[in-house]
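Engineer: Sequence and predicted structure are below.
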Amino acid sequence: MKMNPLGRTGIEVSELCLGTMTFGTQTPEAEAHAQIAMALAAGVNFVDTAEMYPVNPVSAETIGNSERIIGSWNAKTGRRGDYILATKHSGEGMKHARDGAPISSKTIAAAVEGSLKRLQTDYIDLYQFHWPNRGSYMFRQNWTYDPSSQNREEVLANMEDCLEALQREVERGTIRAFGLSNESAWGTAQWLRIAGERGWPRVATIQNEYSLLCRMYDTDLAELSVNEDVGLMAFSPLGTGLLTGKYQDGAVPEGSRKSINPELGGRHSPRVYEAVAAYLEIARRHGLDPVHMALAWCRTRPFMASAIFGATRLPQLEHLLKSVEAELSQEVLDEINAAHRAHPMPY
């Protein structure tokens, strides 16, 4: 398992990161604990969660349970020091957390304390803001995105307010590093500028959706990542399971994400299955497992810190972990680029 730098923090993380958003819904506690153990045994040293997890669905009854399950594993095993732990503060509008209040100095300390208590730990390695208060073009909102209603002065003042609060958490020893999620190039640049001017926590990572099917990161954010040492933590590198091929020809496996969320969060469209078919054909022609190809391709990207994968069951996890053995030839990479040009932005 290759290790990559977590921004300029001096922390190193594995090229694969165990995602936990199904812990507490599709994945019961005992299975989740076994997943953590299996991932660590395979060389993964990075686990990502969020205060609002689990999802599918997000509900008032289950919110926080993913963190609680990780916390019970920490308490049971005493292995908290064996891995890098990342969690997230929900953005504005998350009604099950603080009645949807925006991220600010008024919410950060209590949110950190809540996560620490559920995770049964004294510190969080990477504390992330789940989405910007001002809104985001992620989650298929890019088709109608309009930033013209933003108030620049208010946005920047909120960033200063949040970073100052984060600095207090760093001084208390509760967080080691700071990351963003579902952010833009402009937003990330402002967080970096303010942090640099004030000596407050510097952005180490951006957790955005990225896969063969979703490559919005490839331009402005890629340039920012490389020049500012802000690594991408790619979520949904398998396109919510689409790139496995399991949903082709109308199939909906029992217990799958699509059986719970038929639209796959807006990713279900006629065009996406045509794109998936093109990638499946590349994998078939070169004798590659499509799951391994999709994850191995993420590893080739120059801005990648870690690709976050999730599995509902142990056999799926075991299969995913073997992706580190896959290497892609230049011919495969060229064919992937050709398929991307033929099937751009399928959702």
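Structural biologist: Looks like it arrived, so ask away.

Engineer: For the rest of this, base every contact and every neighbour count on C-alpha atoms.
Structural biologist: OK.

Engineer: residue closest to the middle of this protein?
Structural biologist: Nearest to the geometric centre of the chain sits residue 235, at 3.7 Å (CA atoms, centre = their mean).

Engineer: Residue 295 versus that one, what's the distance?
Structural biologist: Residue 235 sits 11 Å away from residue 295, going by CA to CA, to the nearest Å.

Engineer: doesn't residue 213 make contact with the residue nearest to the centre of the chain?
Structural biologist: No: Residue 235 is not in contact with residue 213 according to CA atoms under 8 Å; the separation is 12.0 Å.

Engineer: one step back: any common contacting residues for residue 235 and residue 295?
Structural biologist: Common neighbours of residue 235 and residue 295 (criterion: CA atoms under 8 Å, 6 or more residues apart in numbering): residue 307.

Engineer: how far away is the closest residue to the residue nearest to the centre of the chain other than its chain neighbours from residue 282?
Structural biologist: In space, residue 235 comes closest to residue 209 once its chain neighbours are excluded; the distance is 4.7 Å by CA to CA, 6 or more residues apart in numbering. With distances defined as CA to CA, the gap from residue 209 to residue 282 amounts to 22 Å.

Engineer: now swap in residue 315 and tell me
Structural biologist: 24 Å.

Engineer: With residue 152 instead?
Structural biologist: Here the criterion is CA to CA. By it, residue 152 lies 45 Å from residue 282.

Engineer: Looking at the two, which has the bigger crowd around it?
Structural biologist: Neighbours were counted for residue 152 and for residue 282 using other CA atoms under 10 Å; residue 282 has more, 21 against 11.

Engineer: this is the other structure I want to compare:
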Amino acid sequence: MKYTHLPHTDIEVSKICLGTMTWGNQNTEEEGHEQMDYAVDQGINFFDTAELYPIPAHPDRHSLTEKIIGTWFKKNGNRDKIVLASKIVGRAEMSKFIRTTGFSRESIIEAVEGSLKRLNTDYIDVYQLHWPERNTNYFGKRGYAHDISDHWEDNIHQVLETLRDLIREGKIRHVGISNETPWGTMRFLEESKVHATLPRAITIQNPYNLLNRLFEVGLSEISMREQIGLLAYSPLGFGVLSGKYLGGRSPEGSRITLFPNYKRYSSKTAIEATQKYYELAMANDLSLAQMALAFVNSRPFLTSNIIGATSIKQLKENIESIDVTLSDEVLKGIEEIHNQHPNPAP
């Protein structure tokens, strides 16, 4: 395994982070425990979860993933060996069964207390805002369109004050943001620069993969210059970049087969680009999945690559991508395909 540091901290994390959002729906508690055991054996010490998980969100299943992690901690007594990240839901139709108050002080405190209880822990290492309260950066939405119905008032200072108080209480250690825009990212950083007592966001968890490199437009420069590390999610684009859906295939039990509404990475242009990436991988004796993951692993703004799997076989292949170094020829080929099919998935 390879390791990096969470920016502005002395916390060392594996460059591969174990994603958990299938546990409690596509995966049982036993399978979740098996994945954590295997990941730790391979040198992974960084787990990412959220109060909303598993996905798709559902009133009967929300927060089951955190509970599964909590029972694993209780069984093994190894909380101190894991760097743990979780998230509070934003205001949205799909999460209103959890709460509807957005990032008010009361909401954040309630969310943290609930996660701590479910996770069987006294603290969370990186606590993240799952998505903005503003009407922006939703799944499937490319770019910003001003919405006059959005009555959000800038409360970023108040949000950071609440998170600061939770840090002082020892319930969280650091703060991260997720699904953010360049403007939102800089606002959070600005507040912590102007007001020294407020915590600085150290990570940003956004999608990044061969089919969606929009992070490179604005956010990558912020990441490098401000040292806010990317936690890349969907590095395989809902499994599309494994190649298993090529040729119109629909593998039984796979994510898009089970949840056909998840079409973000399944447009005609995305499929065309995936075919090109598949051919490039095959020509260089690589699996498409490992080439796609190795590309993400190689980015200078990456802190950790959040992988997910529904089987140990998939998990093994994904973790082994850390040992794959892409040649200059492969990287050139990736750029050529990207120029032909730029960001086909929003």
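Structural biologist: Yes, it's here. Keep in mind the model is a prediction, meaning the values are calculated, not measured.

Engineer: Compute the number of surrounding residues for the residue mapped onto the residue nearest to residue 235 of structure 1 from structure 2.
Structural biologist: Pairing criterion TM-score structural alignment: the partner of residue 209 of structure 1 within structure 2 is identified as residue 207. Residue 207 of structure 2 has 23 neighbouring residues, counting by other CA under 10 Å.

Engineer: pretty sure residue 207 of structure 2 is touching residue 234, no?
Structural biologist: Yes: Residue 207 of structure 2 is within contact range of residue 234, at 5.6 Å (criterion: CA under 8 Å).

Engineer: for structure 2, what spans make up the helices?
Structural biologist: Secondary structure of structure 2 (DSSP state H): helices at 29-41, 64-76, 105-119, 156-168, 182-194, 219-226, 255-258, 268-283, 288-297, 312-319, 328-340.

Engineer: Just list the residues touching the match of residue 209 of structure 1, thanks.
Structural biologist: Counting by CA under 8 Å, 6+ apart, residue 207 of structure 2 touches 179, 215, 232-235.

Engineer: Can you list which of those are found in strands?
Structural biologist: Under the assignment DSSP state E, these contribute 232-233 to strands.

Engineer: will you turn the contacts of residue 207 of structure 2 into JSON lines that also has distance to residue 74 of structure 2?
Structural biologist: Supplementary listing: those in JSON lines, determined by distance: CA to CA, whole Å:
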{"residue": "179", "distance to residue 74 of structure 2": "31"}
{"residue": "215", "distance to residue 74 of structure 2": "37"}
{"residue": "232", "distance to residue 74 of structure 2": "28"}
{"residue": "233", "distance to residue 74 of structure 2": "27"}
{"residue": "234", "distance to residue 74 of structure 2": "29"}
{"residue": "235", "distance to residue 74 of structure 2": "30"}
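
Engineer: Grab the nearest non-local neighbour of the aligned partner of residue 297 of structure 1 in structure 2.
Structural biologist: Structural correspondence for residue 297 of structure 1 with respect to structure 2 (TM-score structural alignment): residue 295. Using CA to CA, 6+ apart and skipping the chain neighbours, the partner closest in space to residue 295 of structure 2 is residue 326 (7.2 Å).

Engineer: quick one: contacts for residue 92 of structure 2?
Structural biologist: Applying CA under 8 Å, 6+ apart, we find residue 92 of structure 2 in contact with residue 100.

Engineer: which residues of the stretch 1-150 of structure 1 fall in strands?
Structural biologist: 3-5, 12-14, 16-19, 46-48, 84-89, 124-129 (DSSP state E, counting those that start in this stretch).

Engineer: tell me the most buried of the ones you listed?
Structural biologist: strand 16-19 (a mean of 25; mean count of other CA atoms under 10 Å).

Engineer: what's the mean deviation for it versus structure 2?
Structural biologist: Using mean CA distance after the TM-score superposition for structure 1, strand 16-19 of structure 1 ends up 0.5 Å from its aligned counterpart in structure 2, as a mean over the superposed pairs.

Engineer: Run the chain-centre distance for that strand.
Structural biologist: On the basis of CA atoms, centre = their mean, to the nearest Å, strand 16-19 of structure 1 sits 9 Å off its chain's mean C-alpha point.

Engineer: wait, doesn't residue 105 of structure 2 sit right on residue 157?
Structural biologist: No: with contacts defined as CA under 8 Å, residue 105 of structure 2 does not count as touching residue 157, sitting 11.2 Å away.

Engineer: so how far is residue 171 of structure 2 from the match of residue 209 of structure 1?
Structural biologist: Spatial separation of residue 207 of structure 2 from residue 171 of structure 2 under the definition CA to CA is 27 Å.

Engineer: do residue 249 of structure 2 as well
Structural biologist: According to CA to CA, residue 249 of structure 2 stands 46 Å off from residue 171 of structure 2.

Engineer: what about these two, which has more around it?
Structural biologist: residue 171 (20 against 10).

Engineer: And that one? What does it align with in structure 1?
Structural biologist: Applying TM-score structural alignment, one finds that residue 171 of structure 2 aligns to residue 174 in structure 1.

Engineer: can you check residue 160 of structure 2 too?
Structural biologist: Using TM-score structural alignment, the equivalent of residue 160 of structure 2 in structure 1 is residue 163.

Engineer: Who's the closest spatial neighbour of its match, skipping the chain neighbours?
Structural biologist: Spatial nearest neighbour of residue 163 of structure 1, excluding adjacent residues (CA to CA, 6+ apart): residue 200 at 6.1 Å.

Engineer: Near the one you found, how many residues? Count them for me, please.
Structural biologist: Number of residues near residue 200 of structure 1 (other CA under 10 Å) recorded here: 21.

Engineer: Which position in structure 2 pairs with it?
Structural biologist: Structural correspondence for residue 200 of structure 1 with respect to structure 2 (TM-score structural alignment): residue 198.

Engineer: next one: residue 285 of structure 1
Structural biologist: In structure 2, the residue paired with residue 285 of structure 1 according to TM-score structural alignment is residue 283.

Engineer: separation between that match and residue 277 of structure 2?
Structural biologist: For residue 283 of structure 2, the distance to residue 277 of structure 2 equals 10 Å [CA to CA].
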